[in-house]
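Peer 1: Quick one: sequence and predicted model below, then my questions.
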Amino acid sequence: MTVTNPDNTVTMTLEVISADEETEGQYSCQEQGNDIVIGNLIVEIPPQLMLKKDGATLNESIDVVFTEEVQIQCVAAEGKPSVSLSWQVNGEEKTAGVSTDMSREDERIISSMINYIPNKDDETLSCITSGQEVIPSQQATVSINVMYAPSCSILVTNETSNQFRVICTCDANPAVSGYKILVNNSLYQEAEQVFLPSTDPAIVSCSASNEIGTGTSEEKNLEPFHVDQPPSTTRVALIVAIPAVFIVLVIVIVLYIVYKKARRAEKSKEDTNKSVQAAMNMLPPAEGDQSDYEVMKPIVRA
């Protein structure tokens, strides 16, 4: 507070520590002989801000379903002076579906309700205060987990020269719990991908499910195709491999024939040696060996 007179200026300072509602009011000061100077002390109190759904306080995140309306309440309590409330989704102001209840303003409680329809790309929902001069805006924010049923499409590739690879690709939150692939409007297999012959025409589609629901892809026609010759790399491999296999086969046959001939010659030689030995054993001993022959005779007694 400043007291001014024609002769001089006097400054008087009153320091209020830990100001609260009890210290709020008018303060005056006076220098002797001068007029009284009055100042107003206004105390601002930040509100207690919270978000609620179905009466329960929300903490860090909330699960919502895509395109299904959800009602969220923002409550600002014990703020002074009273504040105004606004909403933001992904940092952008949201005014559609917002209503404010000030019926309990005398109790310093103000609430705002938003009827919110989530989009897939929504990430945050915030309630923001305004209207206090000294205290900056307060903000209560929750992360949004937008859940939705699978959105599916069919992907077809020519995996080999005689096969289609059919894949069911889906965008879903939470993750897909089961896939089905249909061929000609009949269940073919409960799988994310299958292989089909490329020689037969077919109509394929797929579906996938999670806890939110089931999504089905559009149908896709598979036109048969025939490959007259293998791809160039395969042709080169065959051109190199076939003569090599033939040469190896010829070498094996020649080696086998040589081996058989060698075995026959060896066996014939063994048989000849055995025949010669048998013939020699049947011949009488030579003259030089007669004594030995006689000694070998048996003794006959009268």
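Peer 2: The structure has been received and is ready for your questions. Quick caveat: nothing in here was measured; it's all calculated off a predicted structure. Residues are numbered from 1 along each chain as shown.
Peer 1: drop to CA atoms for contacts and neighbour counts, all remaining ones
Peer 2: OK.
Peer 1: how about the helices in this protein?
Peer 2: 232-282, 290-295 (DSSP state H).
Peer 1: okay, these in CSV with mean neighbour count and distance to residue 171 next?
Peer 2: Converted to CSV, those look like this (neighbours: other CA atoms under 10 Å; distance: least, CA to CA, whole Å):
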stretch, mean neighbour count, distance to residue 171
helix 232-282, 11, 37
helix 290-295, 11, 110
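Peer 1: Any chance of JSON lines for these, columns distance to residue 110?
Peer 2: Output for these, formatted as JSON lines (distance: least, CA to CA, whole Å):
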{"stretch": "helix 232-282", "distance to residue 110": "76"}
{"stretch": "helix 290-295", "distance to residue 110": "144"}
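Peer 1: how near is residue 172 to residue 150?
Peer 2: Plainly put, residue 172 is 4 Å away from residue 150 if you go by CA to CA, to the nearest Å.
Peer 1: before we move on, what about residue 158?
Peer 2: Counting by CA to CA - residue 158 and residue 150 are separated by 25 Å.
Peer 1: The structure to be compared is supplied as follows:
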Amino acid sequence: MNGLQKVVALTVLLVFPFVSVAVFVGPIDTPVLQGGTATLRCSNSDFSGGVRQWREEGKTTFADQNGIFVGDTFTKYQDFQISAPSATQIDLIIPSAKVADEGTYECEMTPDKGSAVFTVEIQGSTPIITVDGDSSGSPIILTEDVETTLRCTATGYRPAVNLEWYMNNVKITTGVSEDSPIGSGDTFETSGTLTMTPTKDDNEGSLECRTTGQQVVPDQIGSLSLNVQFKPRVKVTYEFTTSTILCSADANPVTSIQYVIFLNDTAQTPGQSLPFNNAEYGCTRVKCDVTNSVGTGTDTRSEELCPEPSTTTEMPTTGATTMSPTTTSKPTTTMKGEIAPQVNAAVIAVAVIIPIVVLVVIILIVICFKQRKFCFAPSKTGSGGTILKKQPSASNADMIRNQPEVRQSVHKYDDEPKKPRIPRSSTGNSKKQPGNDAAPRQSGGSPVEGNRGSPVEGNRGYPAENPDGRNQDGGGQGGVNYADLEFQNRQGDPNGHGQIHYPEEEPTQYASILV
């Protein structure tokens, strides 16, 4: 029964489970591990009589429901067995399978027959991975960036197997090739190669060679770890807390590795660390070379190392005594371009405070200009150095009149200033009245004694009035009168504003006040 017939028969059984249908079930291809037992099944539920037998393809029948035939012709099958538990079944049993038992066997049950291939599998040795014929074991030594060809050999397999390569359980599809199998007796040998250029990342990786193509025998795996050697990866750093240059490296192998630190291209004593506290070098280029059996790796610091700056403060000297310069606390600036956190904090504080102060000053200036007070003292001089005169306001007339050091004179207000008049007496005389303060001031001194305090009674309320209410006519004119006040600044004495003005700084000043 071929495959199609089997499918049809199975479908009928599923669709019509309660209908009895004649079904022939012939043998199927059967592999077996050498030395194992295999059973080739054959049955026909509709068999009612006829032929029930086994034969090998191209050869004569060697068994029926009664068993294996005997004779020299049937020597190959003498170990075979027939199982016929019922009239509808006849099975062939092959115990202790060997390669000689392989073949295509056919079962016939009238009117149907079917055939199957019987094979014997042999498990070979574990595949071996070698490099240039070296199979010294795992790990296998490779060199970074050097192309390498690895070979895998699987021997003693039946049937011949195929080979596949894996790196860390990931199948490799590039750089793979396979030779034709070579037979040796009942088994075959298969070889294949993998060409790869290992990298540092492949170090300590797991490389596998797997066999494929057998059904009974599981895939066999040959594996090893990789020892990929590479020149040092170098890193040079500076440890600020200990003022030490440090050199580190990632390398394989690490045996016989050598570290050399260079200052301004001058090699120092070999070692991984070097104190850097000698100011004689100034700003210094720092480089580190590390060498192993593969090669030399190097690293140069991106910035030069500079001595730690220091500031000194000279103490003042007194007489012959000389004080030693005292070193002030140095900012913790260690290397060029690298400032300690506290210095950074100070710079940040200054950068914040200064703009705030400037902003406050600007606000105060704006307020002063708007209020027009308390901002700027008036200038004493104008352009060209001319001394400006202070002009008292009319609202302060009473205050000015009552100040000491003031001499009053009254005249008729008109376009041109006139000399002060002396008020006439009630009799019309121009004669100076006793106590009259209109006397001229003395040069360089104070007004006459009679001028201190308030004017005499006869001069108050100028122009003077007669008892009958008329103005005095002793030359005086009616109308509005003003008092010219002359400030006499005396050296060393405060004027009416409470400030000292010297004669050469501020001359006599005048103000006209309505009285």
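Peer 2: Yep, that arrived. Here the structure is a predicted model, which is why all the values come from computation and not from measurement.
Peer 1: Put one on top of the other, what's the TM-score?
Peer 2: For this chain pair, the superposition-based TM-score is 0.67 by TM-score structural alignment, normalised by the length of the first structure; 227 aligned residues with a CA RMSD of 2.6 Å.
Peer 1: before we move on, back to that, of residue 158 and residue 150 of the first structure, give the one with the bigger neighbour count.
Peer 2: Neighbour totals were compared for residue 158 of the first structure and residue 150, and residue 150 leads with 26 against 15 (other CA atoms under 10 Å).
Peer 1: residue in the second structure matching the more buried one?
Peer 2: Counting by TM-score structural alignment, residue 150 of the first structure lines up with residue 232 in the second structure.
Peer 1: thinking that match is in contact with residue 293, fair?
Peer 2: No: contact criterion CA atoms under 8 Å: residue 232 of the second structure and residue 293 do not qualify, at 9.7 Å.
Peer 1: Grab the longest helix from the second structure for me.
Peer 2: When the second structure is parsed with DSSP H, its longest helix is helix 341-371.
Peer 1: Next secondary structure element downstream of it?
Peer 2: Next along the chain after helix 341-371 of the second structure, taking DSSP states H and E as the criterion, comes helix 397-401.
Peer 1: which residues in the first structure does whichever helix or strand comes after that following helix match up with?
Peer 2: With elements assigned by DSSP H and E, the helix or strand that comes after helix 397-401 of the second structure is strand 406-412. Using TM-score structural alignment, none of the residues of the first structure align to strand 406-412 of the second structure.
Peer 1: what's strand 406-412 of the second structure packed up against?
Peer 2: The contact analysis (3 or more CA pairs under 8 Å, 6 or more residues apart in numbering; DSSP states H and E) places strand 406-412 of the second structure against strand 481-487.
Peer 1: which part of the first structure lines up with the strand it packs on?
Peer 2: Using TM-score structural alignment, strand 481-487 of the second structure corresponds to no residues of the first structure.
Peer 1: Flag every buried residue along that strand.
Peer 2: Applying a neighbour-count criterion of 16 or more other CA atoms under 10 Å, the buried positions in strand 481-487 of the second structure are 481, 482, 483, 484, 485, 486, 487.
Peer 1: Tell me the one of these nearest residue 40 of the second structure?
Peer 2: Closest approach to residue 40 of the second structure among those (CA to CA): residue 487, at 147.5 Å.
Peer 1: State the distance from the closest one to residue 512 of the second structure.
Peer 2: Distance from residue 487 of the second structure to residue 512 of the second structure, by CA to CA: 12 Å.
Peer 1: Name the nearest residue to the residue nearest the centre of the first structure, ignoring sequence neighbours.
Peer 2: Taking CA atoms, centre = their mean, the centroid of the first structure lies closest to residue 175, which sits 8.1 Å from it. With sequence-adjacent residues excluded and distances taken as CA to CA, 6 or more residues apart in numbering, residue 175 of the first structure is closest to residue 210, at 6.5 Å.
Peer 1: ends of stretch 279-290 of the first structure, how far apart?
Peer 2: The separation between the terminal residues of stretch 279-290 of the first structure, taken as CA to CA, is 20 Å.
Peer 1: tell me, that stretch lands on which residues of the second structure?
Peer 2: Against the second structure, stretch 279-290 of the first structure falls on no residues (TM-score structural alignment).
Peer 1: Enumerate every residue touching the residue nearest to residue 239 of the second structure when sequence neighbours are not counted.
Peer 2: Spatial nearest neighbour of residue 239 of the second structure, excluding adjacent residues (CA to CA, 6+ apart): residue 245 at 6.2 Å. By CA atoms under 8 Å, 6 or more residues apart in numbering, residue 245 of the second structure lies in contact with 236, 237, 238, 239, 273, 274, 275, 276.
Peer 1: What residue in the first structure is paired with residue 245 of the second structure?
Peer 2: In the first structure, residue 245 of the second structure lands on residue 166 (TM-score structural alignment).
Peer 1: and the gap between that match and residue 276 of the first structure?
Peer 2: In terms of CA to CA, residue 166 of the first structure sits 79 Å off from residue 276 of the first structure.
Peer 1: Pick out the most distant pair among the buried residues of strand 481-487 of the second structure.
Peer 2: 481 and 487 (19.2 Å).
Peer 1: since we're on the aligned residue in the second structure for residue 184 of the first structure, how many residues are nearby?
Peer 2: Here residue 184 of the first structure is matched to residue 264 in the second structure, going by TM-score structural alignment. Counted with other CA under 10 Å, residues neighbouring residue 264 of the second structure total 13.
Peer 1: Settle this for me: residue 264 of the second structure is touching residue 282, isn't it.
Peer 2: No: if you go by CA under 8 Å, residue 264 of the second structure and residue 282 don't touch, sitting 10.0 Å apart.
Peer 1: hmm, back to that, the residue nearest to residue 175 of the first structure - how many residues pack around it?
Peer 2: If you count neighbours by other CA under 10 Å, residue 210 of the first structure ends up with 19.
Peer 1: Same question for the one 4 residues further on.
Peer 2: Neighbour count for residue 214 of the first structure, taken as other CA under 10 Å: 18.
Peer 1: and the gap between the nearest residue to residue 259 of the second structure once chain neighbours are set aside and residue 271 of the second structure?
Peer 2: Of all residues beyond its chain neighbours, the one nearest residue 259 of the second structure is residue 290 (4.6 Å), with distances taken as CA to CA, 6+ apart. Distance, residue 290 of the second structure to residue 271 of the second structure, using CA to CA: 10 Å.
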